[in-house]
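**Q** coords please:
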Amino acid sequence: MKIMAARDAKNAFGLLFDTARAEPVMVEKHGRPVVVVMSVEEFERLSRQQEQGRAPRNGVSVDQ
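**A** This is a model prediction of the structure:
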């Protein structure tokens, strides 16, 4: 995962987008992680994976 400072992400927004299309980018502010920027495809893949994990198993829901 690529890491960018918030200032760099702001000043190079196009680079942030281009990089996030290839791999997730963690944006840090004052050295602390704040957000992760990722491609729509990666987000959709993770969302599907999460939904599959919540599917009932043998009639029993795994939600708490």
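**Q** For the rest of this, base every contact and every neighbour count on C-alpha atoms.
**A** Fine.
**Q** show me where this protein has helices.
**A** With DSSP state H, the ranges of helices along the chain come out as 6-11, 13-22, 40-54.
**Q** got those helices as CSV, with distance to G31 columns?
**A** As requested, the helices of the chain are arranged in CSV below (distance: least, C-alpha to C-alpha, whole Å):
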stretch, distance to G31
helix 6-11, 9
helix 13-22, 17
helix 40-54, 24
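**Q** One more, so I can put them side by side:
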Amino acid sequence: MKILNASDAKREFGEVLINAQHGPVGINRNGKPVAVVVSASEYAQLEALKEAHLKQSIEEGIADLQAGKVSDGKSVINKLRKRVAG
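**A** Coordinates of the predicted model:
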């Protein structure tokens, strides 16, 4: 991944956009990462992956509910207190 400091990215924004079509471009400020510029298609893929993961997690949660593999908040807190008290 190509990395630029923020002032260079600002000055060369058109070039950043071109480079982002080929791969992510990292932007640092004061030597620390603050942003990554990606192409619109890569962003869409990332969003689709996040949505698929969320959907899978929800389906697993529903399956756990249906199988009775759940605990109420009070019992979870009590188990944690017992563990800490040791």
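**Q** Name the stretch from the helices of structure 1 that approaches R32 of structure 1 most closely.
**A** Among the helices of structure 1, helix 6-11 comes nearest to R32 of structure 1, with 9.9 Å by C-alpha to C-alpha.
**Q** what's that closest one in contact with?
**A** Outside helix 6-11 of structure 1, the residues that touch it by C-alpha atoms under 8 Å, 6 or more residues apart in numbering are L15, L16, V27, E28, K29.
**Q** Nearest to P33 of structure 1, out of the helices of structure 1?
**A** Between P33 of structure 1 and the helices of structure 1, the shortest gap by C-alpha to C-alpha is with helix 6-11, which sits at 9.5 Å.
**Q** closest to M1 of structure 1 among the contacts of helix 6-11 of structure 1?
**A** V27 (10.5 Å).
**Q** So which residue is smack in the middle of structure 2?
**A** For structure 2, the residue nearest the mean C-alpha position is K50 (7.7 Å; C-alpha atoms, centre = their mean).
**Q** how close does that one get to A44 of structure 2?
**A** 10 Å (C-alpha to C-alpha, to the nearest Å).
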